[in-house]
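Novice: Compute the structure for the input listed below.
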Amino acid sequence: MSQRVVNVLSFSSYRNLRSKGRLKAPIPRLLRSNEPPSNVEAELVKASILAAEIDASNLEEQLILSSSTNVSIREELALYSEFCAAQRGILSVIRVLPSDILQEIFLRCVDGSEDPRNNKPPFALSQVCVHWRNTALFMPRLWVKIPPIYLTEKKEEITYILFLSEYLRRSGNMPISFHVCSLYKHWINHSALSFLADHSERWDNVSFQISSTTLGNFGFYNDIHGRLASLRRLRLSLWHILLDQNLNMFEIAPKLVDVTVERHYPPSISLPWNQLTVYRNYSYGTGGLTPGGLTSAPNLTILDIVSTEQQLHNTIQPTLSGLKVMKFDFHNPRGSCGSFLTTITAPSLEELRVASYDTRLFPAATLANQVHTLVLRSSCHLRRLAIHEYGQGLSFHDDMMELLRSVPLLEELEVTDLDARSMDSFYHPHLAVLLALKSLVIRVSRQFLLSTGSLNSLGHGRCDPFTEKDIGTVKFSRLEMLCVILTEKCDHLTYQTELEGCNDRTFNPPHGLRNSISNILAEFIFDGELKFQRKSNLNLSLLTRLHKHFCALEKHVGADSRSLQYLYKSRDHVIINQLSQMRRAHDIPGNRKYKFFQRAQALLEKWKNPLKEDLKNRRWMARGKSSLVYVPIDHEMRTSDRALDIVFGMKGTEQDDAYASWPLNGV
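Specialist: Model (predicted):
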C-alpha cells in the first residue's frame, strides 16, 4: 500500500474518530503497551497526528478571530494537544530499540555510584511493560547492588529475607554490593546479617555502619572468615568498639585493595596490608594507624588520613614507593602528629594535600617546613599541592618560598587565605613555578576575605589572553583555572556580586523592588538552591508578597543597565531560572493561582538577550555550593549553548561539592 493511499485512508477515517468531542486513537492497543507499531500502523498514527494538527490550527485561527477568553475552544485545543502527545509516544524510538542497547541504558541507570550507601533498586525499570520487565529480569548485572539494609526488628521478618533471597537470585552468581546500617543498637543476632554471611563468597563492594559488637557477634566471624574470595572494597564505619575485641575476619581477602575506616578505629583489626592500593582513615577518638601498617603496605597508591583526636604513630619510617596521592587533615591533633609527615618517603608522589587547624602545633611556617622535608626526603616531583593553615592568613614566607622552589614541576596549587602581598607573586617573577602554574585554587574564610581588586587583577593578568610577556628570563603562562572556594558558610553569590562590582550600596532599585526573591523565600533556599519541601509553609501572606514581587519584575525590570544591575545585586534572575527549571509546575506552591512557573519562563525569555549582551562584562561564574570560577574573555563557553550559565551559575557535581568541602569531607 503506497504512503499516499495510507494517508488518504487514515485522514478520511480520522474524521470518524471523533465522538462527542473526544478523539479516538487509530490503534488503541498501542497506547496500553510498549509494543512497536508495524509499518502500516505507524503510517496511520502519523496521518492521525497530521490531521489533528490541521484541526488544531483551524481552532487557533477561530480563537484569534473570536474572543481570546473562549473557554470551549481552549479546552478543545488542550484535547488535541494531549491526543498528539500520546500518538507521538507510539512512534517513540524507545519502542524499537534493540535489546542490547536497552540493556546498556538500564545499566547506566544503576551504575552511577561506587558507594554502596547510594545503591538504588531497578524496580521502576521492570514495571514499565512486559518487554522491559523480561529484559530487566534476565540481566543479573542489574541486580548486583542491593538497596541499603537498615537493621530493625521488621527486617527480621521472613518476608524481608525472602526479598533478599529473590534479589540475589536475580543477580545470578555475580559479585554483590551492599550497605548495612544499625545506628546506636547492638545486635547479638540478626537474620539479615546471617543471610548475607551465607553468601560472603560473593561480597564485592560492601559497607558496614554498625558497632564492632554487631560485626563480631553471633558467629559472624566464623561464617565469613576465609570466605571473602570476591571482596574488592570495604568501608567500616564503627560508632562503638570494644578495645579487647579481635576483628580478623577481613585478613584473608585475596582481592581486597580498597579500605576505608571511619569514626572509631578498632585497635585489633587485621587487614591484608600487603595488597592494599587505597587506604582511607577518617577515624577519631581511640586507635589510629598501627605502627606496622604502612610498612606492610608497599602497593599503596592513595593514602587519605583525617586525624581529629587520635595519635598518629611516627616511630616507623615507611617507604611507599608506589604512592601517588597523599592527603592529611590534622584537625586539633595530639601527640606526635607534627613530625608524621617527615617519617614517610614517597618517591612517586604526584599529589599532596595537607591541612591543619591547630596553629599552635602547626604554625604556617612549620607546616610548610614539614612538607618541604617530605619533598626533599622523597625526591618526588609534585604536580598538585594543597596546603591549608586555618585560623591565620597565609603569606609566602621563607619556608613557603623554599617549598615552592623544591617543586619545579608543580601544575596545580591550592592555598588558603592568601594575603595581598602574596597575591602579587603570581604575576611577578619571584618564583618561576608560580608563573608556570596551570591551576590555582584559593580557599577564603570570612575573616580573611580577599580584596576584590587583587582577585580581579590576578584573573585578568593570568587568565585572560595577553601578548607574549618576558620579564628577565621568565615567561608567563596562562592559568587554565582560577577558582575561589568560600569556606565557613560564606555566601559565594554575594561575594560574586562584589567581584563583579555590582554591590553598590547606594544603588536605588526600581519601584517596588526593595526586597528580593531570595529574602522572600529564604527558608526554602539551601546552599543557593531553591527547594520546596513543605508547601504548607507558604501561607497566603508569603504568596501575596511573591506575587507582588513578580508584578514589579514584569513591570519595571527590562533590558536597561539599571535593570541588569538590580538583577546582579538581588540575584533574582538566579532564583527565577531555578523556578523555570522545576520539572513539574505543580511542585511550585501557589502556581495554580499565580502561574509562577509560566511567569518565570516569560521573564527569562525577556532577559535572555540583554544578559547575553552583557556577558562581556561578567568574569566570575558560580559553580556548586561554594565555588567561583574565573571565565576568561575568550573562553569557548561564552559562545556555546551554556553561555548563560556564567550569570545563572552552574550546578556542581557530587565530586565538585565533595572537593569544595575538603578537609573533613570524609568524617
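Novice: Please count neighbours and contacts with C-alpha atoms only from this point.
Specialist: Noted.
Novice: Around N39, count how many other residues there are.
Specialist: Around N39 there are 9 other residues, counting by other Cα atoms under 10 Å.
Novice: Tell me the helix or strand right after the lengthiest strand in the chain.
Specialist: Determined from DSSP state E, the single longest strand within the chain is strand 203-210. Elements were assigned by DSSP states H and E; along the chain past strand 203-210, the next helix or strand is helix 212-216.
Novice: contact partners of the longest strand of the chain?
Specialist: Where contact means Cα atoms under 8 Å, 6 or more residues apart in numbering, the residues beyond strand 203-210 that reach it are 116-117, 175-184, 186, 228-240.
Novice: Now the buried members of those residues.
Specialist: Buried members of the contacts of strand 203-210, scored by 16 or more other Cα atoms under 10 Å, are 116-117, 175-182, 186, 228-240.
Novice: For the longest strand of the chain, buried residues please.
Specialist: With burial defined by 16+ other Cα under 10 Å, the residues of strand 203-210 counted as buried are W203, D204, N205, V206, S207, F208, Q209, I210.
Novice: Who are the contact partners of L440?
Specialist: Residues touching L440, when contacts are defined by Cα under 8 Å, 6+ apart, comprise E412, L413, E414, L479, M481, L482, C483.
Novice: can you map out the strands along the stretch 201-350 of the chain?
Specialist: Counting by DSSP state E, counting those that start in this stretch, the stretch 201-350 of the chain has strands at residues 203-210, 233-238, 258-263, 278-283, 302-307, 325-330.
Novice: just to revisit the earlier point, ok and the longest strand of the chain relative to strand 258-263, angle-wise?
Specialist: Using axes from the mean of the first three to the mean of the last three Cα atoms, to 10 degrees, the interaxial angle of strand 203-210 with respect to strand 258-263 works out to 10 degrees.
Novice: Tell me how far the lengthiest helix in the chain lies from the chain's centre.
Specialist: For the chain, the helix with the greatest residue count under DSSP state H is helix 39-65. Averaging C-alpha positions (Cα atoms, centre = their mean, to the nearest Å) puts helix 39-65 43 Å from its chain's average.
Novice: Before we compare anything, build this one as well:
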Amino acid sequence: MNPHSFENRPIHPVPRLLSVNDEPTSEEKALVVAAISRAKDEVDSKGRLSKYGKDYKHVGALQTFIREGYSIISPVRRLPVELIREIMIHTAHDPCPDLDNPPYLLGHVCRLWRVASLSIPLLHSTIPHLRLQKYNDTSAFSQHLLQVIPKVPFYSFKLSNLSGPDIHPMANLYFQTSKSWKSAFITADPSALEPKSTRLVRSNVPMLESLRLHVATKRPNSRYAGQCYAFENAPCLREAEIKCSTVFFLKLPWKQLTKYKEHSGRAIGIPLIIFDGNPIEHLTYITAQPSSLLVHINPATLPRLTHLDIRLYHDSSISILPRLTLPSLHNIRVRDPGTTRLFQGIVNLVIRSGNPGAKLNLLRLAIYTQPPKPLELVHLLLHTPHLIDLECNNIPSEDLAQITMLTIRSLPGQPSLIPRLRKLTIYSPSASTFDSINKLIDSRSKKNTPQSDHSPLEVVRLVFADAPTCEEASSALDGVARADNRRAYEDLSGLLTELDVLITSYKSERHQGLVQTLSDWRAGRKLDSLLSALESIKIDDPKLIEVRALSILRKFWLLDSCKIPQESKYHFLRRAHSLLDVWTAAFGDQPNGDRWIRHGLRSLLYLRTRGDEDGCERDLIDGEYKFVDEPTLFWPYEDHPET
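Specialist: Down below sits the predicted model:
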C-alpha cells in the first residue's frame, strides 16, 4: 500500500470509534463534533487561497476526516430498533428487488442494524448471485439456501451458467422450490430449458412476478436455439425480459404482462404481445436481425402503454409504428437507420394517438435514424408541445435556428416550439452546428427567459461516435474545459481506463479455491500498483479531473469488499474513497467561464452558469450526472447493446 495515501489527515480524537460499530458516548460525540468544526474551518481557509495554489491532497484529507467524523455520529446509528425494522421490512417487500444489491446489505450499516436484520428472515429472501461451474463447491451455499427458504414465503435469485441436459445439483435445489420464486434471473444454454430439464418448474411457479431469461447459445449462427414451456402457467407474472440471439420458442402468459423487454435475433414475443387492448405498459424491442414475423402484426391500440423503446441494429426497416395507436404514450425511443421516413412516422403516430382537440402528452422523445432533412424535426416538434427531453442525431442548423427564433420572438398567444424542453442530447453533431447550439442555449438560459413561458435548458449533451472525435470537437467548440498539461491528462486517462476494466471483472461472481487464491494475489498486486500510480499523480490543475474520473472511482468504491482481491491487505476501498475526496476538492475548484465539460470518453456536457441555485456542479458531484453510464448514453453506437 502506498504509505502516503493517508498522509496529512488530522488525528482522530477518539480512535477506537474507527474500528468498532458501537454508539459513541455523549463525551465522545462532543469531541468528534469539535474536531469536525476545526477541520471545516481549515477547509474554508484553504478555499480562500488562489485557485492554482491550493494543496488538494491536504484539502482531500480534511474532507475524508470530516466525512468519517459525520459517519461516526450519524443519527442512522442511533435510530430506534422499531424504526430500523420498519425500514428493513419495507425494503424486503420491494416488488422489484435489486438482485445485485440484495436487501440484507442493510445489515452491514453498523452493529445495531445487523442485530435488527437477523430478526427479519424476509430480508434474506434475495439470494446472492450464483454462477454455476462444473467443479465449484457449493455445499456452503446449499446450506445457506436450505436455511433461508423454509423461513420466507418467497425468494428472488440470480442463477448463471445453467447448462443441461444434466442439471447441476444446485439448480435442482432451485427447481424443487420453484413454488416460492418471486423474481428469477436465469442465464442458461438452450438444453437446460427444454421441457425435460425444467419438468420440476412447469406449472409450478404460482408466485413468480418477474422473469429475466437469457439464453446463451454457443453457436450464434445456429438457426434454432430450442424451446421453453416452463413458465406458460404463471398467474402472477407481470414482467418479463428475454434475450436470445437465435430462434427460440417460448410460452408465457403474454396477455397478462405489463412490462416486456426482448433482445433477440428473431422476434420471439413481440408478435404475441401486440394485440388490441393489451394491458402492456412498458415495451422494449432490441434486435440485430430483420424479422418477417413483424409484417403479420395487426393494427392495435395499446391503451396503457406509456414507454415504447424500439432499437433496430440492421439496415432493413420493418417498422411496427404504423400499426400502433398509443393514447397514453409518454416516452418513446426509436433507433431505425434503415428508413428515411421515421420523423413522419412518429408524427403520424402522435396525431393518431392524440385525443380529439388535444395533443398527445409526449414527454420524452429519442430518435436515431438517417440524418434528418432541414426543418423535418421542427415539423415533428410542432406536434409535441409537452416535450421535456429530446434526443436526436445531428440536428440541422436550420432546425436549431428555428427553435431559437421561436424562443426569442415568441409573443403571448403565439404558437411556440417545445417551450417545456429541459434536456437536449444531440448525437454526432457536425462542427457547422456548434455556433447554432450555443445560440440555442443562450436563448433558453435562465437570464433570457425570466418572464417567458419557455423553461430554461438544464442539460445539453453532445455525444460523439468515439473518443478521438469528441477530443477533436472539444478543440473546435468554444468554452470547453481542457487541462493545460495534456501529458498528465493522458496518463490519468489511461490509468482510469485500466481501473474501469478491472471494475468490470470484479463485478462478476468469484469463487474460492487454490487457483482463485493465486489469482487474487496477482490481481491484488496489480490493483495496488494501479492505485499507487493514481495516488502519485500531482493534481495542480483542477481541469485534470473530469466527471469520468470521479465516476470510475465511485463505481470502484461501491463494490462489495468481498469482490475485490486482497482488500483486507491493501485497504483498496479506503484508499479509493480518500482519493475521491482529493479529486472532488480539485473538481469543485474549477475556474468560472467554461460552459462545457467532458462527461465520459465520448460526450460533452453543458455547464449551467456557476452560482445559480440549481447550478450544475452539485449534479456532477452528488446529483444525477455524477455517474457516466456509457452503455445507456451511447446506445446508438453499440452493436449489441445490453441496456
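Novice: returning to what we had before: quick one: which of the contacts of strand 203-210 of structure 1 sit in helices?
Specialist: Assigned to helices by DSSP H, none of these qualify.
Novice: which pair in the contacts of L440 of structure 1 spans the largest distance?
Specialist: By the measure Cα to Cα, the contacts of L440 of structure 1 have their two most distant members at E414 and L479, which lie 13.0 Å apart.
Novice: Neighbour count: these two, which is higher?
Specialist: Here E414 of structure 1 and L479 are compared on neighbour count by other Cα under 10 Å; more neighbours surround L479, at 22 against 17.
Novice: In contact with the residue lying closest to that one once chain neighbours are set aside, which residues are there?
Specialist: Using Cα to Cα, 6 or more residues apart in numbering and skipping the chain neighbours, the partner closest in space to L479 of structure 1 is K438 (4.6 Å). With contacts taken as Cα under 8 Å, 6+ apart, K438 of structure 1 has the following neighbours: E411, E412, S477, R478, L479, E480, M481.
Novice: Make TSV from the residues you listed and add secondary structure to it.
Specialist: Converted to TSV, these look like this (DSSP: H, G, I helix; E, B strand; the rest coil):
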residue	secondary structure
E411	coil
E412	strand
S477	coil
R478	coil
L479	coil
E480	coil
M481	strand
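Novice: can you list these in TSV and add distance to A420 of structure 1?
Specialist: Supplementary listing: those in TSV, determined by distance: Cα to Cα, whole Å:
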residue	distance to A420 of structure 1
E411	22
E412	20
S477	21
R478	20
L479	19
E480	22
M481	20
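Novice: before we move on, the earlier item: looking at the strands of the stretch 201-350 of structure 1, which is closest to L162 of structure 1?
Specialist: If you check each of the strands of the stretch 201-350 of structure 1 against L162 of structure 1 by Cα to Cα, strand 203-210 wins as the nearest, at 18.7 Å.
Novice: I would like the range of structure 2 that aligns with that closest one, please.
Specialist: Per TM-score structural alignment, the counterpart of strand 203-210 of structure 1 in structure 2 is residues 181-188.
Novice: what about the matching stretch, how far off from structure 1?
Specialist: Its aligned residues in structure 1 lie a mean 1.1 Å from stretch 181-188 of structure 2 after superposition (mean Cα distance after the TM-score superposition for structure 1).
Novice: Residue in structure 2 paired with H460 of structure 1?
Specialist: With TM-score structural alignment defining the correspondence, H460 of structure 1 maps onto D442 in structure 2.
Novice: Neighbours of its match, how many?
Specialist: Around D442 of structure 2 there are 17 other residues, counting by other Cα under 10 Å.
Novice: Would you tell me what helix or strand it is located in?
Specialist: helix 434-443.
Novice: so how many other residues sit close to the closest residue to the match of H460 of structure 1 other than its chain neighbours?
Specialist: With Cα to Cα, 6+ apart as the measure, N448 is the residue that lies nearest to D442 of structure 2, at 7.3 Å, once sequence neighbours are left out. Here the count is done by other Cα under 10 Å, and N448 of structure 2 has 15 residues near it.
Novice: Could you check how far N448 of structure 2 is from T609 of structure 2?
Specialist: Relative to T609 of structure 2, N448 of structure 2 is positioned 13 Å away (Cα to Cα, to the nearest Å).
Novice: and what of L237 of structure 2?
Specialist: Counting by Cα to Cα, the gap between L237 of structure 2 and T609 of structure 2 amounts to 48 Å.
Novice: Those two: which is more packed in?
Specialist: Set L237 of structure 2 next to T609 and count neighbours by other Cα under 10 Å: L237 wins out with 25 against 18.
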